[in-house]
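Chemist: The sequence and its predicted three-dimensional model are supplied below.
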Amino acid sequence: MYILKVLVEYANQSLDTTFDYLSNQYVETGCRVEISFRHRSIVGYVEMCSETSLTQDELEKSQGFKYQYIKSVIDQKPLLNKELLQLADYLAKLTLSPKIAVLQAMLPIQLKPNSTQGSGIRYEKYAVFKQDKLVKTVKQQEALAYMKEHKKVKVKDSPYSKAILDKLVEQTVIEYIQEEVKRDPFQDDIEMSQALKLSDDQQKVLFHISQKLGTYFTCLIHGVTGSGKTEVYLQLASQVIERQQSVLMMVPEIALTPMMVTAFKQRFGKKVAIIHSKLSSGERYDEYRRIEEGQVMVVVGARSAVFAPLKNIGLIIMDEEHDASYKQESTPRYLTSQVARKRALYHHCPLVLGSATPSLETYSRALKGVYDLCELPHRINQNPLPEVELIDMAQEIRKHNYSLFSSKMKTAIQSCLEKGEQVVLLLNKRGYASYMRCLDCGEVVKCPHCDVTLTYHKATQRLTCHYCDYSMPVSHTCPHCHSKQVKMVGYGTEKIEEQISQLFPLARVLRYDVDTTRKKNGHHRLLKEFEENKANVLVGTQMIAKGLDFPNVTFVGVLNADISLNIPDFRANERTYQLLEQVSGRSGRGSKQGTVMIQTYNPEHFVLQCVKEHDYQKFYQKEMKIRKLSHYPPFAHLVTLTIEGKDENEVKQSSQRIKTYLEKELTETVLGPAPCMIYRMSDEYRMRLMIKTTKSQMLYPVLSRVNDFYNKNKRKVRVICDFNPYTML
């Protein structure tokens, strides 16, 4: 008899411990088992299995509680290899998260330790010829002759009915077999490509990194947009594959995955697997097993791909390393680069970070020599970077132009379309209107569950909360005073799409945002249409700013550069520079010169001036001075504690108690408590404390005690510890 120590599937802190169960058979650590827990049948994850010579009665007598037997063993071998099991332990401690939450983040839905998974394997039924002998009817004889000729036929494709085939099975002349069908998430026909001739700059970068393959180090490739970073990645990957090692290639956005997958599939064919959240659960399960079974050499994917069960990794690449979507904003709140570094260290391989606009933290480490620094300062086509013009919208208003488009931008778009070229327009706000206001009483329609206004979506005729997904039908009557004088205020991508179609007869518009890409393969379908010139204007949110490479795009317009600049967040300047520089880089990537126009009410702002000059160094130096004065990263580590609960008074009181405790236990500066930018979200009130420190490791024992006190016991509030927070909402 064996005692199993089992983690249960519920990812909350109060259950972050093992429970003992009995088994008549040995079960390996890392396997799932079906158990009964609190009168429910759920899934558990085995942490340890040890043999005992005691009987069940003797065990219960010695331990003082009743033991239950497991119901069944789900897996015959562990779900995760030794490296990933160690990584799970590391992440749980690093993020102060329940270990089961880490395991659930690491695995595809069919393998997650929870009771909602199904059998993800898909089978095809075949009829197979066995022997030739006399059968009962002429029709059966014809079917048998057909089977003898073809040997093996899909039952659904057979020219003979299943009733006839069943009769042949009864007479033992054919048999049915089931064969697994692997789902392919990448359906496009691929034309294989050859390695391109590298520029001198690319060759230097390739040589520098390839000389150090087989050793652990981190390298930043700082290359302007269009400088050919992807080709360097491909040729590095080729060298690693020749060494019989695997490659992990990460991109921040699902939107970028199709383009990177295409590039890698064209070079490496079936050796490439894909991992991202837009795959169907079956596709993700099949891709995961292909990786686990060693059938692929390259994995391309978004954030969750960092947990791909690759063995013998020889290279890890994070493209657009600066992107905020590399930070997981729900439990476990990990930073992808931390996980990637841990895996690179385990496999003794390089971690390559690539960006035209690296994060200040990454670039400062590169300048200090902590990371290797490789520069790609020129575009591969030798074209200059696009000319950027800042349009002062205050002057447009003085000229009585109240349109969403400046007169110069209208002229530029019209000229571009007349020449048969393509336009990209960025507005980092989705929906049709920002909010609905009553002109009589002044009330704005807000979400009943969050302290935010509801955004109007014309396509669905609904007002929607972009934080909790609450929505309601739009009404043209004020819900407060019942006046009919209501007005839609502000604008989003949906309204821009409509106005472009009205203003420019030549325009064929595609909108690219969360709303238009929800469906399966939505990203891929829209980008393919734009690539094939079925549309000549692409309107989108920040999703269009990175990694997209369309040679016929010669004009990029930014409709309101001030949206991200005015957010009360210490990273607002950095994110705005990155967004604008990246979207500018979509223009003029082919043989034609590109232009960019940025509409703003603040054209003298240093961030916009740096974008105008494509001067990352100037931006870096100026922003670093600001960060140093205010003691923000990279000059300090940040940790935030968000205290949330349904009882407002309890949230405020608990926040103050935690502040007092932290000031008693720590020497670091503790800021707050202050209401979060969105004070109430999903019916919970939220207060925040912020700690600035140069030694974050010293905080762990103290924060762990706070975490245990509030989250492992039934309290009226919950505390979320976030190391390296990326959002201040």
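Modeler: Done, it's in.

Chemist: Could you use CA atoms for every contact and neighbour count after this?
Modeler: Noted.

Chemist: where exactly do the helices run in the stretch 51-200 of the chain?
Modeler: For the stretch 51-200 of the chain, helices defined by DSSP state H, counting those that start in this stretch occupy the ranges 56-63, 82-95, 99-106, 138-150, 162-170, 200-210.

Chemist: who wins for proximity to H276 among those helices?
Modeler: Nearest of those to H276, taken as CA to CA: helix 99-106 at 11.9 Å.

Chemist: Quick one: neighbours of I291, just the number.
Modeler: 22 (other CA atoms under 10 Å).

Chemist: What strand or helix carries it?
Modeler: helix 281-292 (DSSP states H and E).

Chemist: Now find how far off-centre the longest helix seen in the chain is within its chain.
Modeler: Across the chain, the longest stretch assigned as helix under DSSP state H is helix 648-665. Offset of helix 648-665 from its chain centre (CA atoms, centre = their mean, to the nearest Å): 33 Å.

Chemist: quick one on the thing from earlier: so which elements touch the helix holding I291?
Modeler: Using 3 or more CA pairs under 8 Å, 6 or more residues apart in numbering; DSSP states H and E, the elements in contact with helix 281-292 are strand 272-275.

Chemist: Okay, buried residues for the strand it packs on please.
Modeler: Residues 272-275 are the ones in strand 272-275 that count as buried (16 or more other CA atoms under 10 Å).

Chemist: same thing with stretch 67-81?
Modeler: In stretch 67-81, counting by 16+ other CA under 10 Å, buried: 67, 69-71, 73, 78-80.

Chemist: Let me see the residues that make contact with that stretch.
Modeler: 20-23, 27-36, 56, 59-60, 111, 309 (CA atoms under 8 Å, 6 or more residues apart in numbering).

Chemist: Among the residues you listed, which are located in helices?
Modeler: 56, 59-60.

Chemist: Now do the helices in the stretch 501-650 of the chain.
Modeler: Assigned by DSSP H, counting those that start in this stretch, the stretch 501-650 of the chain shows helices spanning 522-531, 562-565, 572-584, 606-612, 616-630, 648-665.

Chemist: Against that first model, consider the following:
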Amino acid sequence: MIIHAAVLGRPVDTLRYRGDASLAPGDLVRVSLGTERVPACVVATEEGNQQGLKEVEELLVTNLFPQILLELAEHVAGEHLGFLGEALGLILPRDIMMPPKRKVKKPESEKDQRRLRMRADESRILQAFKKSSKPMLVHSPADYTALLVELIRDVMSRGRGVLLIFPDEPSLARFHERLSAYLPLALYHSEMGQGERRRVWHGVRQGRLPLVAGLRSAVLLPFTNPGLIVASDEESDSHRVRSHHLHYNARDLAVFRAEKEGARVLLFSLTPSLETSHKARSGRLLWIERRVAQHGKALIVDMKKEEEGTALSKPLLAELKAASGRGMQALLLLNRLGLAARLLCLDCGHVPTCPSCDMPFKFLKKGAALVCPICHNEIPAPEHCPECGGARWQSLSFGLESLDRELKRCFPHDRLLKITAEHRPIIEDAQQAKIIYGTSAVLEYLPPKVQVAALLSWDAERSRADFRAAERAFRNVAYLRRILTSSAQSRLVIQTFRPRNRLLLWALKGDYEAFFQSEVRRRRELGYPPYRRLLLFERGLTKSSWDAEKLLETIKHEGVEALGPYRGRRGRSRILVKLRRDLKPADLIHARTLLRSGWQAEVDPTEIL
């Protein structure tokens, strides 16, 4: 029998071996690859001439991958320019490959069986969910614990599994704390010990763990009969999985998987992504919005009236000192601009943008020029602002180092805590600190006593070199609101050179509809999602065998627009490609060709620089 096997975790095509007729798709086997003996998954069998084929060395586990997981892996590999073995390696990491020696126990079943009293809006959502078969988007900051407990119990009573996906560990921990008293909940994420992850993976496969909450990788767990998949904070960039070659969005994969397995999908969002909102408005999702009272009084600080170069305005300092005196907490958000400075008018707050691709120009002091980071459009730095005619310009470039110094100087006795993507403290540290500050990673934490939440530079937030800059700025204001306590003394402070910016005013009012209509119109004009798909190529760390021109020639296709090459993070060359919605990345380039070229690709990237 000819055995077609995909080597787990390897960027190689499916290989042919000879093996016993009892082998079937989904079996885990050991095969030889060069001088190595490696695990592989049987994906197909056929009769034929076996001469010259190596033999399958060993059957490890029968039917480890049910058919749905094979289809899921094929979808991930096909959509994201990867190999089937790579995708299967994501489903079954090597450290949890073999079944545990100890029998997997079911979670403690003695739970509080009381029915939680649902609010009126929760009851309406439940009824709407039961009447429709479509995926549902719930657009609201409210807590839906009672609704989820009722839904999960209903699904599990019919013998089906439930999967809940969260973007980060703090939100997963909060959910576990709320629901573990009512439901037999198992957790699954990469920070767990190897043995525990193995037990959960195989417990799900055996049907002993029907209810699991986890992070991104949980969407690939081997459920045999899922009935409900829930994604919290669907708009979060943290749902994005970035492995060596394959990149995918756990939210999108959850929707695909649910459709394949006849499961229901429930998405929760504080500020839905433009793509999800667009799907809802086109009838592909059932959309329910519920407004709630916003916490905290908003305070807009006009930075034109403040000392030049300061990170902490006088009004913000006063609020911080008052909150500290009351024994309360403060949280400060300062997203670093990244690769280069922007030029900002000190009189009106205008930041020059490229007329071709709507990206903020980066300011080159040497030569006094403005250069688009994407299309390389270059113009002389203007003497006068085209918006107001002013002649006072400032290089807008922010970092955490200067904020560190200011905070330590102004609050020498308060406990400070910095949070970045590279430094994520435990939740208890955030609960005890007086002032928490950092990049967008701080928004994952919800300290219990925050009375001051501040966005230190609205202009830097809005001027990020990314087509999603407006969406992220709007979202971050909503996230800061969510962090505040309901106290009348709570303050949301926004520092900006443009206090009348309409996007800022929409964000402060929570006017998502006005923001959506404006932003979706801009995306349509510029050819960005949801109207076109994006494909981002990046030159690998090793020397690429292809230059940018050869890659551009290879991917040339009707309905394709390429921007670049341009410099991305770590100085690596990038090319951004816009595709018509009906085109697939595989229509442009095959995974094997991409691997040979020395370039890497990310489909539907969340960041383009």
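Modeler: Nice, I can see it. On a predicted model such as this, the values are computed, not experimentally measured, just so you know.

Chemist: picking that back up, of the helices of the stretch 51-200 of the first structure, give the one that comes closest to Q235 of the first structure.
Modeler: helix 200-210 (7.6 Å).

Chemist: Quick check: the residue lying farthest from the centre of the second structure vs C41 of the second structure, distance?
Modeler: In the second structure, the residue that sits farthest from the middle, by CA atoms, centre = their mean, is Q51; the gap is 47.7 Å. To C41 of the second structure, Q51 of the second structure is 21 Å away according to CA to CA, to the nearest Å.

Chemist: Kindly report the same for I68 of the second structure.
Modeler: I68 of the second structure sits 14 Å away from C41 of the second structure, going by CA to CA.

Chemist: circling back: outside of the longest helix of the first structure, which residues touch it?
Modeler: Contacts for helix 648-665 of the first structure (CA under 8 Å, 6+ apart): 643-645, 669-670, 672-673, 685-689, 702, 706, 716-717.

Chemist: following it, which helix or strand comes up?
Modeler: strand 669-681.

Chemist: how big is the angle separating the helix or strand just after that following strand from helix 648-665?
Modeler: Of the helices and strands lying after strand 669-681 of the first structure in sequence (DSSP H and E), the nearest is strand 684-693. Taking axes from the mean of the first three to the mean of the last three CA atoms, to 10 degrees, strand 684-693 of the first structure and helix 648-665 form an angle of 10 degrees between their directions.

Chemist: Of all the residues in the helix or strand just after strand 684-693 of the first structure, which ones are buried?
Modeler: Sequence-wise, the next helix or strand downstream of strand 684-693 of the first structure (DSSP H and E) is helix 700-711. Residues 703, 706-707, 710-711 are the ones in helix 700-711 of the first structure that count as buried (16+ other CA under 10 Å).

Chemist: Please apply the same query to stretch 328-342 of the second structure.
Modeler: In terms of neighbour count (16+ other CA under 10 Å), stretch 328-342 of the second structure has its buried residues at 328-337, 339-342.

Chemist: out of those residues, which are inside strands?
Modeler: In this view, those that belong to strands under DSSP state E are 329-333, 342.

Chemist: now the residues you listed in CSV, with distance to V371 of the second structure?
Modeler: Shown next, in CSV, are these (distance: CA to CA, whole Å):
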residue, distance to V371 of the second structure
Q329, 41
A330, 37
L331, 34
L332, 31
L333, 27
R342, 10
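
Chemist: Show me what M192 of the second structure lines up with in the first structure.
Modeler: Mapped onto the first structure by TM-score structural alignment, M192 of the second structure lines up with L279.

Chemist: residues in the second structure matched by the helix or strand following the helix holding I291 of the first structure, start to end?
Modeler: Counting by DSSP H and E, the next helix or strand C-terminal to helix 281-292 of the first structure is strand 298-301. Mapping strand 298-301 of the first structure onto the second structure (TM-score structural alignment) gives residues 211-214.

Chemist: contacts for the matching stretch?
Modeler: Applying CA under 8 Å, 6+ apart, the contact partners of stretch 211-214 of the second structure are 161-166, 172, 176, 184-189.

Chemist: Return the set of buried residues in that stretch.
Modeler: In stretch 211-214 of the second structure, counting by 16+ other CA under 10 Å, buried: 211-214.

Chemist: try stretch 19-38 of the first structure
Modeler: For stretch 19-38 of the first structure, using 16+ other CA under 10 Å, the buried residues are 19-23, 27-36.

Chemist: now the end-to-end length of it.
Modeler: End-to-end span of stretch 19-38 of the first structure (CA to CA): 12 Å.

Chemist: got it, and stretch 77-91 of the second structure?
Modeler: The straight-line separation of the ends of stretch 77-91 of the second structure (CA to CA) is 12 Å.

Chemist: so how far does the match of strand 298-301 of the first structure sit from its counterpart in the first structure?
Modeler: Stretch 211-214 of the second structure differs from its equivalent in the first structure by a mean of 1.3 Å after superposition (mean CA distance after the TM-score superposition for the first structure).

Chemist: thinking in terms of the whole chain, how far from its middle is that stretch?
Modeler: 18 Å.

Chemist: Check stretch 304-320 of the second structure too.
Modeler: 32 Å.

Chemist: Ok, stretch 224-233 of the second structure next?
Modeler: Relative to its parent chain, stretch 224-233 of the second structure has a centroid offset of 17 Å by CA atoms, centre = their mean.

Chemist: What of stretch 168-177 of the second structure?
Modeler: Centroid displacement of stretch 168-177 of the second structure relative to its chain, using CA atoms, centre = their mean, is 16 Å.

Chemist: which residue numbers in the first structure go with it?
Modeler: Aligned by TM-score structural alignment, stretch 168-177 of the second structure falls on residues 253-262 of the first structure.

Chemist: Please spell out which residues along that stretch are buried.
Modeler: By 16+ other CA under 10 Å, the buried positions in stretch 253-262 of the first structure come out as 253-262.

Chemist: Now do it: everything it contacts.
Modeler: Counting by CA under 8 Å, 6+ apart, 190, 251, 272, 274, 276-278, 300-302, 325, 523-524, 543, 546-548 sit against stretch 253-262 of the first structure.

Chemist: Would you mind measuring the gap between the ends of it?
Modeler: Termini of stretch 253-262 of the first structure sit 15 Å apart (CA to CA).

Chemist: what does stretch 376-393 of the first structure give?
Modeler: First-to-last residue span, stretch 376-393 of the first structure, CA to CA: 35 Å.

Chemist: In that stretch, which residues are buried?
Modeler: Across stretch 376-393 of the first structure, burial judged by 16+ other CA under 10 Å covers 376, 378-380, 383, 385-393.
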